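# pasting a predicted model and its sequence here:
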Amino acid sequence: AYSLGETYRLTVEAVRDYYQALAPGGVLVLTRWLQLPPSEEARAWATAVAALEEMGVAQPAAQVAALRSLNTATILIRRGAWTADELAAIRRFAEARRFDLIALPGLEAEEANRFQVLPGNEYYHAFAAILDPARRAAWMHAARFDARPARDDRPFFFHFFRWQQVPSTLAMWGRTWQPFGGGGYLVVLALLPAAALAAAALVLLPWAAAPGARRPPLRLLAGFALLGFGFIGTEIALVQRFILLLGTPTHALVVVLVVLLATSGAGSVLTGRLTARQAAVMPALALVVASLAAALPWLVESALALPLILRIAVAALAIAPPGLLMGMPFALALRAAAARDAGVVAWAWAANGAASVVGALGATIVALSWGLSGVLLLSALAYGGAALAFGTSLAVPGSRAGPAFMARP
């Protein structure tokens, strides 16, 4: 679970903010646990280097240093290049306390790995490769753990999983209480097909056993399932994104759930007054959710310095418009289906609820792999797919045309 949690304090954007708060000559210090092969400390180093490069620092190597004890690595980031006196002071400090230097301007390989000797001088070579743009991509590709910099869109600093780790992680299962590097992720991966099979069994097996006249078209079930995927994916992405703005998961969860449920409920009520353009609701919602992927990073960054009460207001105002639209499709589709066959209501709820459970696991995996923007874009695709599944069935009340998805061959 630790590897699946958000850590906005250790992203590229966070390090940029820390750096910009330094006075000229000020030093930012990051200390992380040592792992072998390098993972946590390598990601912290890569994050620091990426932050400097993105701020336009021409020579990041002149402004960073790193040293290690037996258990931890400490990274130093100076605002401005190190002076000769400062470099000499770092060397004296490390020598006196028997800390091994990992990275320092002018450091040679034989000067590292002197006190806490490890085979291969791996930390020195890893940090040097990450610092060198010409070698960085090759090292990242060959590394056993994923050490790419964490970002606000993918703030999972402790998620190092790579598929080649699976055999070693499984080999440790049962021998340690916390298999490092992928145990939590493998649990989520295992739960996803289990949940999908359970959902399919609970919905499709009764569907297959139902008499033909009482069996709704699969297109109808797919539409309601896609609505469930879209809603839960958007909800999870909003909660995770607003953790940064509101400061804690509790604040984010409360604000998102209260506003989203209130506005989606209002949207459901308002569908009773829609007499035209009902079929445009889902395509419009898909566009709105997709736009959140681009708009939310800017909005959160712009509002971070505000007092908490104003940040809550900003979050609520950002959630309310999509929330209002998110409450409409299910109510519209359910009303259109029930007008033709009241027995469809139970099937609609079953498909939608089952998809929401599966979608929660899927959204977690997508967020870890492709970021929160990826979750929002896939949610938008789900709403677009629902629009295609329902087609023109969301007819204006009073229309003589029956729901298209209820038509049978």
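Right, received. Where do you want to start?

# could you use CA atoms for every contact and neighbour count after this?
OK.

# give the contact list for residue 369.
For residue 369, the contact set (CA atoms under 8 Å, 6 or more residues apart in numbering) comprises residue 154.

# helix or strand for it, which one?
Per DSSP states H and E: residue 369 is located in helix 344-390.

# please apply the same query to residue 24.
Using DSSP H and E, no helix or strand contains residue 24.

# any idea how far residue 126 is from the closest residue to it other than its chain neighbours?
Closest residue to residue 24 apart from its sequence neighbours, by CA to CA, 6 or more residues apart in numbering: residue 79 at 5.5 Å. As judged by CA to CA, to the nearest Å, residue 79 and residue 126 stand 23 Å apart.

# can you check residue 149 too?
As judged by CA to CA, residue 149 and residue 126 stand 14 Å apart.

# one more: residue 364?
In terms of CA to CA, residue 364 sits 30 Å off from residue 126.

# before we move on, the earlier item: settle it for me: which of residue 79 and residue 126 has more neighbours?
Neighbours per residue (other CA atoms under 10 Å) separate residue 79 from residue 126, with residue 126 holding more: 23 against 19.

# go ahead and confirm residue 144 touches residue 163.
No. In this structure, residue 144 is not within contact of residue 163 by CA atoms under 8 Å, at 9.3 Å.

# settle it for me: which of the two has more neighbours?
residue 144 (19 against 11).

# for that one, give its distance to residue 392.
With CA to CA as the criterion, residue 144 and residue 392 are 51 Å apart.

# in addition, the following structure is provided for comparison:
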Amino acid sequence: SVITRDRGDDAALDFLRSLPSAAPFAISRPDRVLVLEAGGGLLALQARLLAARDVVAVERNPDVVDLVRNVYGDFAGGIYAGDPVRVIRGHPRSFLINDSGGWDLIQLPAPGGLGAGASGLFALSEDYLRTREAFELLLDRLAPDGILATQAWLSVPPRGSLRLAASLVEALRAAGAEAPGRSVVALRSWQMILILVRKGQFTPQDLDALRRFSSDHGYDLVWYDGMRREESGRIHRMAEPWLYDAFAAFVGDRAKDFFRDYKFDVRPTSDRRPFFNNFLRWGTMPEAMRLLRSGGMPLLEAGYALLFATLLQAILLGALLILIPLLVSGARRTLVRRPARSLRTLVYFAAIGLAFMLIELSAIHRFILFLEEPVFASSVLVSAFLVFAGIGSLSSGRASTVDGLRRLARFGALGVTVFGLGWLMLLGSVTEAGGALPMATKVFLVLVFVAPLAFAMGQLFPSAMAALSVRDPDLVPWAWAVNGCASVVGAVLATVLAVVIGFDGCMLAALALYLLTLISFPLQTCEGPEMR
């Protein structure tokens, strides 16, 4: 995000009047303007130049706010000094939850940089400001006839711009719009698309003003209600008017057909799968691989290539470390002597290693929005899981027989399943209702959610390990190795599953693995010597 020099000479800032983001000011004269992800203050400066009386800029990064306000305060003309621009340091979603609304214009700039989304660099990054739930919240915070202005970088073939359009149309329908096409207009430059959504409908006078603005500044109109297909893309041409076709499908009744037939996944995202820049469709991978040598890398996307390379590496190295004991004669005799027990040991410790990481990492992702900062959320969740899982492990020491240890492990697996299903049913509602709570209260709620689940998760490993140490101590080192390797693989696999099937799907996969431990406890006999 750039910091714009402001010497107090409005004439030197006239370029701001011709940027695509100035289009809403050509249609109306907004008094109250909200700028989300304000960054270096360009859109806030533009709103001030175009005579908005009340401008609020929300920026989550305190270092950016400090740079614009203090380090480069004179250079930026004091844009973040407080008059007329008020700066709020915080997560935009948290601000919207606490805000009463009534905004004439809400500006949401394009995420990332030009080309970053198309290359797949942000494919694995959560974006909770561009999910279906976020857009519904944004529309709710508009004043009557207010405008939401959103931007996206253009790539060829289009991806992020289409997902943005589909998300906005779906949010309009959720808000009760019977003819969403009349509430949406869009224009484009050579590198960016601007989509305007009105809480109401655009009038013929609005469309005339938008045509004049586009003609004066060299922009192409992409969509408005009543626009003909041949009118789209007169200046910036594509092989086909893909943008117009997509808007026509979204506002009509052909959205599902478009999503099914398009080579990229441009369906709206949700808070349970908030990967806005995740465009890969598995069906396109063979085609992308064939086109790699002729420039087809953008079809594959670099983020996925790196992720799957990491997963493959973890699986191969983990399998190698698990199978190495078979090359050592003494260890091989131990594993072959009781093949059924060795197989159960492999399945059991691999399952709990994978499942623990799937639950822990999916929980971190789910609570990032609630706790506002990824690093803070990771610290709280990892600490909570380690502490309460440790307490659960300590409690397993009360069992005195192998049979008791097996029952304890089964109770733990059933407890994880029950508490995990409770998470799936309650977590979304609780975090949404508690979005406006003080941070200390939020952390307490996180601990309340994590404690019983982590406690149950912590019982499975020590129970089986203690039983093995009595009945078959030679298998203990191998069990440690299997669990450790599975945990490493699970850390990568959790990201893969979250991108593909969402956080809830990741949780369900983990619960299935915990249920698998019910039939794979290493020792199946009902009797055993007393534990010491």
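Now that the structure is in, tell me what you want to look at. Not measured: the values here are computed from a predicted model.

# show me what the residue nearest to residue 24 of structure 1 aligns to in structure 2.
When structure 2 is aligned by TM-score structural alignment, the residue opposite residue 79 of structure 1 is residue 199.

# contact partners for the most centrally placed residue in structure 1?
In structure 1, the residue lying closest to the centroid (CA atoms, centre = their mean) is residue 367, at 3.0 Å. Contacts for residue 367 of structure 1 were tallied using CA under 8 Å, 6+ apart; they are 154, 237, 373, 374, 375.

# among those, who's most crowded?
Busiest of the contacts of residue 367 of structure 1 [other CA under 10 Å] is residue 375, holding 30 neighbours.

# now do the contacts for the alignment partner in structure 2 of that residue.
Using TM-score structural alignment, the partner of residue 375 of structure 1 in structure 2 is residue 506. By CA under 8 Å, 6+ apart, residue 506 of structure 2 lies in contact with 358, 359, 362, 494, 497, 498.

# mind running it again at 10 Å?
Counting by CA atoms under 10 Å, 6 or more residues apart in numbering, residue 506 of structure 2 touches 355, 358-359, 361-363, 493-500.

# distance of it from residue 44 of structure 2?
Counting by CA to CA - residue 506 of structure 2 and residue 44 of structure 2 are separated by 40 Å.

# and the gap between the match of residue 79 of structure 1 and residue 368 of structure 2?
Applying CA to CA to residue 199 of structure 2 and residue 368 of structure 2 gives a distance of 30 Å.

# which stretch of helix or strand covers residue 102 of structure 1?
Here residue 102 of structure 1 is assigned to strand 100-103, by DSSP H and E.

# can you show me the strands along structure 1?
27-33, 64-68, 72-78, 100-103 (DSSP state E).

# in a markdown table, list the ones you listed along with distance to residue 294 of structure 1.
Listed next are those as a markdown table, based on distance: least, CA to CA, whole Å:
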| stretch | distance to residue 294 of structure 1 |
| --- | --- |
| strand 27-33 | 30 |
| strand 64-68 | 32 |
| strand 72-78 | 30 |
| strand 100-103 | 37 |
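
# which residue numbers in structure 1 go with stretch 354-371 of structure 2?
Counting by TM-score structural alignment, stretch 354-371 of structure 2 corresponds to 229-246 in structure 1.

# I meant to write stretch 433-440 of structure 2 there.
Under TM-score structural alignment, the match for stretch 433-440 of structure 2 is residues 302-309.

# can you find the partner of residue 315 of structure 2 in structure 1?
Looks like residue 315 of structure 2 aligns to residue 196 there (TM-score structural alignment).

# and the closest residue to its match other than its chain neighbours, how far from residue 70 of structure 1?
With sequence-adjacent residues excluded and distances taken as CA to CA, 6+ apart, residue 196 of structure 1 is closest to residue 358, at 5.8 Å. Computed as CA to CA, the residue 358 of structure 1 to residue 70 of structure 1 distance reads 43 Å.

# quick one: residue 153 of structure 2 from residue 161 of structure 2, how far?
7 Å.

# next: residue 195 of structure 2.
Taking CA to CA, one finds residue 195 of structure 2 at 9 Å from residue 161 of structure 2.
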